[in-house]
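J.: quick one: sequence and predicted model below, then my questions.
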Amino acid sequence: MTSTAEAANPGLEGWKAPPFPPAKVLDGRYCRLEPLDVARHLDDIWAANGGQEQVWDWLPAEPPKDRDAYGALLTSMVAQAGIVPLAVIDKADGKAKGHLWIMEIRPAHGVFEIGWITYSPSLQRTRVATEAVHLVGAYGFSLGYRRYEWKCNDLNEPSKRAALRFGFRYEGLFRQHMVVKGRNRDTAWFSILDSEWPGVNAGFEAWLDPANFDSEGRQQARLETFRAAQA
């Protein structure tokens, strides 16, 4: 690299590639993320997600028709290399009500993504759902990763709104990026960088504080409000 290029793009002094994320329990205030175990989690996940076809609208798989089919799908996830599949446990009752992946893991570049988010209707738009995203981010950045990604179909407006609410920044659109279920997918890209994480993390922690919720579990202030206070 020439001196001009080096001046324009200095090296990452002190940074080194982090390890592949070991599968471990990530424990929060409202939820716990456990390494996906089909024998332990299938019954709860099927009870929460079975028959909920709308949950699968934007996922790259058809909804499982029965418990055995769901079990086969989860088994294939556990066997897949290069991802960390996690069950989402609601600590209010100890039940697994969804699952997600840490994926697109590229240690050499310090990149990780949260994806394949499969939340039951009872989990959607709850403190548990938000805290799960926080736990994954905190874990990745604690290992030394530099970039936390969120990607979704550009037609999936709820997912795009969620990414922005969580503090991801919109980066752009990959047109005709994929073919999913025989249909075109333009992919919207979002990210949080390590330099941005302290403020995003502080916003999550403030929003998740029990004092921010009334006796019915309704928020007193929005996540975006707490994050803005950190700017």
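T.: Arrived safely, thanks for sending. Since this is a predicted model, take the numbers as computed values, not measurements. Numbering: from 1, shown residues only.
J.: CA only for contacts and neighbour counts going forward, please
T.: Noted.
J.: what helices or strands is the helix ranked longest in the chain leaning on?
T.: Secondary structure of the chain per DSSP state H: the longest helix is helix 127-143. With contacts taken as 3 or more Cα pairs under 8 Å, 6 or more residues apart in numbering; DSSP states H and E, helix 127-143 sits against strand 26-27, strand 31-35, strand 111-119, strand 147-153, helix 197-208.
J.: export these to JSON lines and tack on distance to residue 44 and mean neighbour count?
T.: Shown next, in JSON lines, are the helices and strands packed on helix 127-143 (distance: least, Cα to Cα, whole Å; neighbours: other Cα atoms under 10 Å):
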{"stretch": "strand 26-27", "distance to residue 44": "19", "mean neighbour count": "16"}
{"stretch": "strand 31-35", "distance to residue 44": "13", "mean neighbour count": "22"}
{"stretch": "strand 111-119", "distance to residue 44": "12", "mean neighbour count": "22"}
{"stretch": "strand 147-153", "distance to residue 44": "26", "mean neighbour count": "22"}
{"stretch": "helix 197-208", "distance to residue 44": "25", "mean neighbour count": "19"}
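J.: number of residues surrounding the residue lying closest to residue 219 once chain neighbours are set aside?
T.: Once flanking residues are discounted, residue 219 sits nearest to residue 213: 4.5 Å by Cα to Cα, 6 or more residues apart in numbering. Residues lying near residue 213 (other Cα atoms under 10 Å) number 15.
J.: quick one: residue 213 and residue 88, what's the gap?
T.: Residue 213 sits 21 Å away from residue 88, going by Cα to Cα, to the nearest Å.
J.: and for residue 147?
T.: Taken as Cα to Cα, the span from residue 147 to residue 88 is 22 Å.
J.: about what we covered before: can you lay out the helices and strands packed on helix 127-143 as TSV showing distance to residue 57?
T.: Below are these laid out as TSV (distance: least, Cα to Cα, whole Å):
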stretch	distance to residue 57
strand 26-27	27
strand 31-35	23
strand 111-119	10
strand 147-153	11
helix 197-208	28
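J.: so which of the ones you listed is nearest residue 59?
T.: Among those, the nearest to residue 59 by Cα to Cα is strand 111-119 (6.7 Å).
J.: okay, now the one to match up with it:
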Amino acid sequence: MTQHYNQFGQPVGPAMPDWSERPLPGKVTIDGDYCRIEPLDAARHGNDLFQAWEQAADGRDWTWLLAEPFNSVDAFLAYIEQSVKGQDPRHYAVIDRRSGKAVGTLALMRQQPQHGVIEVGHVTFSPLLKQSPLSSEAQFLLMRYVFDTLGYRRYEWKCDSLNAPSRRAALRLGFSYEGTFRQALVYKGRSRDTAWFSIIDSEWPLTKKALSQWLAATNFDAQGKQRNSLATLRQRLAGE
């Protein structure tokens, strides 16, 4: 990487004379082949989401979330209504296009439009969505919106450092691990070290191409099994 210096001979970052503040994420609907992303709404999505979470055998999926499992649909609806009042986080529902039902949620948060930095968080995927093309496409659609439509420079993923499934998901999707912030939070009565991951705009074209190829119908056989893993596709494209 080329090193830049100021008039005092000190090393500085590259100049960005054409940079301007990015738009905030909006109440958009984004269609994919397997799923649709749309603004989260308690009345429209709450019952579907509550029923989707009832498919889980236990409450382990809530261990690293800020909330606990909800015992009633009314409590869950109240939680959603409170969550969507502001614009940061901006919450979205993930809709299974085959069933037309909401099967998970995620959000764009810690929005820094002046720097072009944003984080994907509050990822709450039900058993009806996890480990399926829907979950990967939901993440892809939001990434594409942030980089291609809004023009952000940096897309972050953060999780409890002990949350191994979240760490694996970040690396699989193409995020780079940047380090761990020790004792970053106290939640649910316990201390949390936070692992940081990111994709930056220069990495997005390769990440986008790999995800697009992985999500293509031709990458799955008649039983829905992948022909090529996302890691294999990314390595192949990186070598071209």
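T.: Perfect, I can see it now. Predicted model only: the values in this text are computed from it and were never measured.
J.: before we move on, the earlier item: what does the residue nearest to residue 219 of the first structure correspond to in the second structure?
T.: Under the alignment (TM-score structural alignment), residue 213 of the first structure pairs with residue 220 in the second structure.
J.: isn't its match right up against residue 229?
T.: No - applying Cα atoms under 8 Å, one finds residue 220 of the second structure not in contact with residue 229, separated by 10.2 Å.
J.: and residue 171 of the second structure, what's its match in the first structure?
T.: Using TM-score structural alignment, the partner of residue 171 of the second structure in the first structure is residue 164.
J.: and the nearest residue to its match once chain neighbours are set aside, what is it in contact with?
T.: Once flanking residues are discounted, residue 164 of the first structure sits nearest to residue 170: 7.4 Å by Cα to Cα, 6+ apart. Residues in contact with residue 170 of the first structure (Cα atoms under 8 Å, 6 or more residues apart in numbering) are 164, 188-191.
J.: ok, which stretches of the second structure are strands?
T.: If DSSP state E is used as the criterion, the strands of the second structure fall at 4-5, 11-12, 30-31, 35-39, 90-96, 102-112, 117-125, 154-160, 176-187, 190-200.
J.: show me which positions of the last one end up buried.
T.: Buried positions in strand 190-200 of the second structure, judged by neighbour count with 16 or more other Cα atoms under 10 Å: 192-200.
J.: same deal with the fifth one?
T.: Judged by neighbour count (16+ other Cα under 10 Å), strand 90-96 of the second structure contains these buried residues: 90-96.
J.: coming back round to it: tell me the one of the contacts of residue 170 of the first structure nearest residue 35 of the first structure?
T.: Once Cα to Cα is applied, the member of the contacts of residue 170 of the first structure that ends up nearest residue 35 of the first structure is residue 191, at 23.9 Å.
J.: what do we get in the second structure for the closest one?
T.: Aligning on TM-score structural alignment places residue 191 of the first structure opposite residue 198 in the second structure.
J.: and its match, how far from residue 175 of the second structure?
T.: 5 Å.
J.: name the residues contacting each of these two.
T.: With contacts defined as Cα under 8 Å, 6+ apart, the residues shared by residue 198 of the second structure and residue 175 are residue 157.
J.: verify the stated contact: residue 155 of the second structure with residue 202.
T.: No - judged on Cα under 8 Å, residue 155 of the second structure makes no contact with residue 202 at a distance of 11.3 Å.
J.: mind listing what the aligned residue in the first structure for residue 161 of the second structure touches?
T.: Aligned counterpart of residue 161 of the second structure in the first structure: residue 154 (TM-score structural alignment). Residues near residue 154 of the first structure by Cα under 8 Å, 6+ apart: 160, 173, 185-188.
J.: ok, so of the residues you listed, who is nearest residue 228 of the first structure?
T.: When those are compared against residue 228 of the first structure (criterion: Cα to Cα), the nearest one is residue 160, at 18.9 Å.
J.: which non-adjacent residue is nearest whichever residue in the second structure pairs up with residue 35 of the first structure?
T.: Taking TM-score structural alignment for the superposition, residue 35 of the first structure sits opposite residue 39 in the second structure. Once flanking residues are discounted, residue 39 of the second structure sits nearest to residue 92: 4.4 Å by Cα to Cα, 6+ apart.
J.: can you tell me how far the closest residue in space to residue 101 of the first structure that isn't next to it in sequence is from residue 37 of the first structure?
T.: In space, and not counting its chain neighbours, residue 101 of the first structure is closest to residue 85: 4.3 Å by Cα to Cα, 6+ apart. Between residue 85 of the first structure and residue 37 of the first structure the computed distance is 9 Å (Cα to Cα).
J.: common neighbours of those two, please.
T.: residue 78.
J.: nearest to residue 12 of the first structure, of the contacts of residue 170 of the first structure?
T.: So of the contacts of residue 170 of the first structure, ranked by how close each gets to residue 12 of the first structure (Cα to Cα), first place is residue 191, at 19.2 Å.
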